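Peer 1: Sequence plus the predicted model coming up.
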Amino acid sequence: MPLIELRSVTKYFGSELVFRDVSATLEPRQRVGLVGRNGSGKSTLLRIIAGEEPCDAGTVAVAGAVAVGVAASQSATLGYLAQGFEYTSGNTLYEEMAGAFARAARIAQEMRRLEAEMAAGASGPSGSADLDRLMRRYSALQQEFETAGGYDQDVRIRTTLFGLGFREPDLERIIDELSGGQKVRVALARLLASDPDVLLLDEPTNHLDVAAIEWLEDYLRSYRGAVIVVSHDRYFLDATVNHIWHLDSAEMRAYPGNYTCFVAQREMALQRQAEEFRRQQELIAKLEDYVRRYKAGNRATQAASREKMLARIERIKRPTQHGGAAMKMSFTPTARSGKLALVVQGISKRFGDKSLFSSVDLQVERGERLGVVGPNGSGKTTFLRIITGDLASDQGTVALGHNVRLGVLRQDVQGFNEEGTVLDEVYRGHRGHRGQGGPGSHGGHGAHSWTLGEARTYLARYGFRGDDVFKQVRVLSGGERTRLALAKLVLDGCNLLVLDEPTNHLDMESRHALEEAISEFDGTVVCASHDRYFLDQIATRVLEISDGKWRLYDGNYSYYRETVSAEQQALARAEAQAAADRRAGALENKPSSRSVARSGAGQGAAAGKAARKPGRRRGAAKSPERAEVERLESLIEEREAELARLHDELAREDLYADGERARQVVNDCRRASAELAELYASWERAMEAAEAAKAAEPAGAAAAAQKSRG
């Protein structure tokens, strides 16, 4: 039975159609990626499914409970992550998370009440019947409390918060003090901890760094419920979804598979549609020509028949690749820089006691594209601001090369006249730049002003069509602000671009257009981004900034990740081997009871007699401390064998053909390594306890002998 069923759902904003006759079903454990260009209605459809907004026609059925226009009370629980976040002012982060377990708290309160009644009833006159009834009710509440997550509330809270980048000290922070991005992460963590039957996620990777995104991917892959997620992160969609719902031109189509499969299927569908459209147009042209030639002649009857045939034809739409809204852009430098575009020498930066990076030395040559990666708060934006001169370093120097013209796209996308219009920003702000990427440009510095028509044509390439050009900048969405900033940046004709999270708020088609523009750019790029696919397409080198350190990798993002993963695996193997060597050395220095027994077997009759003295019988029970040592040794052997098997599997090249299996093996390897480290620590403590107990034995024996002589 479907968890959610959409039946001919239609939505208008005023007189503007958003989508029409949307029908689909969501099955248990299904993971759906809801995709489409910005403005196609993805967030609107998600709000309708969540019951946050009515539709104008059609129905939404949730777990069998049908509601016209809006999802009403349901037996299945829906968890909705909107792009905004409401929270309780004054709460600590932990208290805000505990709100996800409100039902468990209510059940716990009822359980406390029943406990009081049972205590009173046990000695009261009402007898055992009432007590039995209360106990049955209490038992049922215990089951409900477990289902509501009451028993593992703390584990869920900490697991989700730590997975999304928070740390133990953050739990007591007041939520009002958190940044906007941190609050979004709290909202996501709270939703995941509540464990609903269906997760409805709108851009969940916004404000997450790569480590948190990868944690979320693992979480969603193993999630017991169903998921509908809106995202423009291609790698994220490939890793998490098994179906795609695509909104385009007010219609929705469903495709099996992840995003990469969808792209291939859609391309084939567009090719088929193009061929069917071409054939139909040929048929229509022939029929129209026949009607035109013979309508008034002696074949008028046949012409009338063909005219009726024309009227009955269901017209195939002309296929469009991107719904007509993708950006069309090209960065054209007005001058060629010297061979060295950027030289960074020994720069360092710290804020208070926290060092972000120190002694960074690098050179970026003309034509290189440097990707900058690292966790949130590691210093990526700070590094870019030092390069652009917006922030001073504590030490070191930054020098731009000969003839370098710098262009900057900041993460906050500021620098506009907020009261002006989109057209003002381009037409009045760049009237002397016609030759620098504007309509009719042929390169070089243009001396002529644009006409209004040329400016509007140029803005249309960035998705601003019709009355959109008259929008005030202050009302623009995040995606519109980024597109406007890119439109202005192209006009500047720069040959060194410094981009801070340029794909934020851009839809998939716009990201692709930006990828192509950067890949074809004849200048130099330094770009910080959490979009792994984007970096994979554009970066020729990667600079990692993390934990106060920095490192350069010669290759794209995939090369960087493969290198880091291989080093982590080698380190894990080395640590496991070192721990095993330490254990072997300790065993040689502190022989176990088994080795003592083996060595005693060949020491002659005297040793045998000594071993058979009263109180030291062969086969006497081991001390509890020695038994614990041997138990841990057995577990260590098992974990070492498991880790060796996993390392062998990681060394097989064919493993990486199956991405999901590879990730599982890596995760298993990390788990086994962590468990082995814990076992080694426990073993060392047990050995110390066993030695202490052994040292105490002679004193105990002497005391017993003295007592027997007395």
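Peer 2: Thanks, I have the structure now. Residues are numbered from 1 along each chain as shown.
Peer 1: C-alpha from now on. contacts and neighbour counts both.
Peer 2: OK.
Peer 1: how far is the helix or strand containing Ala269 from where the chain is centred?
Peer 2: Per DSSP states H and E, Ala269 falls inside helix 259-294. Helix 259-294 sits 39 Å away from the centroid of its parent chain (C-alpha atoms, centre = their mean, to the nearest Å).
Peer 1: also this one, for the comparison:
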Amino acid sequence: MHILKASGLKHEYGGEPLFEDIDMEIRTGERVALFGTNGIGKTTLLQGLLGRIQLTHGSIQRMIPLADWGSLDQQVEEGGELSVLEFVKHGSVELYQLSSKLKELQTRLSTAAAESAGVMEDYSQAYDRFMQLDGYGWEVRVEKCLQQLKLEPALWPQPFRQLSGGQKTRAQLAALMVREPEFIVLDEPTNHLDAQMLNWLEEWVCAYPGTVLYVSHDRTFIDRTATVVMELSRHDCRRYPGGYKDYCGQKELERRTQETLYARQEQEKEKLLESIRRYSQWFQQSHKAAGQNDFYRSKAKKNVSRMHAKGSALEKLERERVQKPRDAARLNMRLEDEGFAASTLLRMEQAAFAYSGKPALLRDFGLTVNRGDRLAILGPNGAGKSTLLKLAGGLLSPISGSVQLHPQTRIGYFAQELGNLDEEETLLGSLLSLPEMTESQARTILGCFMFKRDEVFRKIADLSMGEKCRVAFLKLYFGRFNLLVLDEPTNYLDIDTRERVEEALQQYPGALLLVTHDRYLIRRTANRLIVLDKKEPPQLFPGTYEEYEARGRSRPLDAVEQEQANECGKLELRLARLMQEAEPETDLQKQVLLQEMKGLQQQIAQLKGRQDLVKRTHPL
């Protein structure tokens, strides 16, 4: 069964087509990753499918009504002054309205005795409907989902609009978890989430009972969740079964097949051209030799017929000819380390740091960065990853301890905010300001990072965030630095550009200190890890990200952990049974049931919190 069918979709901006001739279909139970370069129109296409904008052309068949869809957006327009708790409840529209109405009627019952009969009737009807929809179970699910997503009770009364980007994403996910619509559309659900939440989200998407369509640049997320990848281009939307690795394998097979077909067509073209030349030559010779002899003139004309037949075959070949596959431009220049011979570039000793009025993020921290090191910093949001980079980059000073640099160490710092770019410079000018950079080299480099021809004369102020990221990275990469300190260098970048960044960093001869949520980037570049935790001292893991993940996955539970897991299972079973019991007859019994369920939910959350702490700290 299909959830969605669309054909001939087209959308224009300013008279120019963003995409056109787009056909797509989504089947029940699929997890579809919509994939494509920045600016191709993925978010616009999602908004059109959701009915929020009118696409320029095309038809959309929705097999389930839009009321049974759910969505997660990059930018949330709604929310206003709603509290976090109200925002999550608001996702279940009817239950939220009933809950609000019951509260209002309870207030009126306590203050307006004269009209209590009519109010009581309204209350009774609303209450019956609320119970019919399992309203008390819904309230428990709301709180449970908020805590599962690490949105603690202290946040619930705060205005939704004041949340951070990651917290807003988690609140939207909580609203979807509570409601469980048949079809959900997620626009960049992995943005702003740390590793722990990403792992949780992957498991949730895989286990979701409905159908999922999402846009994400996180290749690990696509690999672990997608059953189908849809590649959106300007004139097409092609389906590839599997995750990102499967997609890459199929694209490589397509490229090789196209190369083989192109080579065969080139050979056939040469044969046809040679035949045409030969028949033309024979005709000229035969016609000249025939003179006025009709028999020989007729024989010579047969060569003309054969030549025309070959010409028609050549025209058909040109019409059906495939394009020669074009490999993406690559950086072929090799950077030199300028004779830097020392082994240690940076050393931190007993360093500590705290922001004013806040608990210390680092205490007695020690770190040595040597030549050839590729250090990735892991940890949850708020653990101090960016702070550590700023200490290393000299943007912050420790409150105690020391940060020492070798005299020849030259640090290039990439900030998430991109504040070190001159907005009035052109793309070309920004690279020409680098030491010994020629215009020819600058144009080649910009071309490798998808800035073509006259685009190199655009001002940086006119670029998108993704384009600014590319420029900032190139200035650092070719700036003759021997230690790159990179804070989320691939934010705002599409997958194609991320892979070019990875390729460049693999060739880089200096050292790297890196913070990123891009697990592909960590796997391909890091050879050592620093693991930060809000509650435990920093740990150094002397290995790759694969080794770090494997070590955590393969560890058996000890006796205490096993006991906690068993207890947690019993409590969850008890909660599930309570939620399935018949509806209590009296209000008092209903309130007792709700309180018991809330108590069980709090105990489960506490046990899982202890388990998470052990999982984070044990591998090290």
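Peer 2: Yes, it's here. In this text, all values refer to a predicted model and were calculated from it rather than measured experimentally.
Peer 1: Tell me how they score on TM after superposing.
Peer 2: Here the TM-score for the pair of chains, by TM-score structural alignment, normalised by the length of structure 2, is 0.79; 550 aligned residues with a C-alpha RMSD of 3.8 Å.
Peer 1: rewinding a little: just want the angle from whichever helix or strand comes after the helix holding Ala269 of structure 1 to helix 259-294.
Peer 2: The helix or strand immediately downstream of helix 259-294 of structure 1 is helix 300-312, counting by DSSP H and E. Angle of helix 300-312 of structure 1 versus helix 259-294, following axes from the mean of the first three to the mean of the last three C-alpha atoms, to 10 degrees, is 160 degrees.
Peer 1: got a list of contacts for whichever helix or strand comes after helix 300-312 of structure 1?
Peer 2: Counting by DSSP H and E, the next helix or strand C-terminal to helix 300-312 of structure 1 is strand 340-351. Applying C-alpha atoms under 8 Å, 6 or more residues apart in numbering, the contact partners of strand 340-351 of structure 1 are 355-366, 393-402, 404, 496, 524.
Peer 1: and if you look at stretch 89-99 of structure 2?
Peer 2: Ala126, Tyr127, Arg129, Phe130, Leu133, Gly135, Val142, Ala175, Leu176, Val178, Arg179.
Peer 1: Stretch 30-49 of structure 2 too?
Peer 2: Looking at what lies outside stretch 30-49 of structure 2 - C-alpha under 8 Å, 6+ apart - the contacts are 18-19, 26, 53-55, 60, 185, 187, 205-206, 211-217, 222, 225-234, 466, 493-496.
Peer 1: picking up where we left off before, in strands, which of the contacts of stretch 89-99 of structure 2 fall?
Peer 2: Using DSSP state E, no member of the contacts of stretch 89-99 of structure 2 falls in strands.
Peer 1: Most neighbours out of these, which is it?
Peer 2: Counting neighbours by other C-alpha atoms under 10 Å, Ala175 leads those with 25 neighbours.
Peer 1: out of the contacts of stretch 89-99 of structure 2, which one sits closest to Ile522 of structure 2?
Peer 2: Among the contacts of stretch 89-99 of structure 2, Leu176 lies closest to Ile522 of structure 2 (C-alpha to C-alpha), at 30.3 Å.
Peer 1: Please report the distance of the closest one from Lys570 of structure 2.
Peer 2: According to C-alpha to C-alpha, to the nearest Å, Leu176 of structure 2 stands 26 Å off from Lys570 of structure 2.
Peer 1: on that earlier part again, are any of the contacts of stretch 30-49 of structure 2 buried, and which?
Peer 2: 18-19, 26, 55, 60, 185, 187, 205-206, 211-217, 222, 225-233, 466, 493-495 (16 or more other C-alpha atoms under 10 Å).
Peer 1: Now Phe457 of structure 2: closest residue in space, sequence neighbours ignored.
Peer 2: Spatial nearest neighbour of Phe457 of structure 2, chain neighbours left out: Thr426 (5.3 Å); criterion: C-alpha to C-alpha, 6 or more residues apart in numbering.
Peer 1: Let me see the contact set for the counterpart of that neighbour in structure 1.
Peer 2: Taking TM-score structural alignment, the alignment pairs Thr426 of structure 2 with Thr421 from structure 1. Contacts for Thr421 of structure 1 were tallied using C-alpha under 8 Å, 6+ apart; they are Val469, Phe470, Lys471, Gln472, Val473.
Peer 1: Return the closest of the residues you listed with respect to Met118 of structure 1.
Peer 2: Closest to Met118 of structure 1, out of all of the contacts of Thr421 of structure 1 and judged by C-alpha to C-alpha, is Val473, at 65.7 Å.
Peer 1: my guess is the closest one contacts Glu419, does it?
Peer 2: Yes - using C-alpha atoms under 8 Å, Val473 of structure 1 makes contact with Glu419 at a distance of 6.3 Å.
Peer 1: quick one: which of these two has more around it?
Peer 2: Taking other C-alpha under 10 Å, Val473 of structure 1 and Glu419 do not tie; Val473 has more neighbours (21 against 12).
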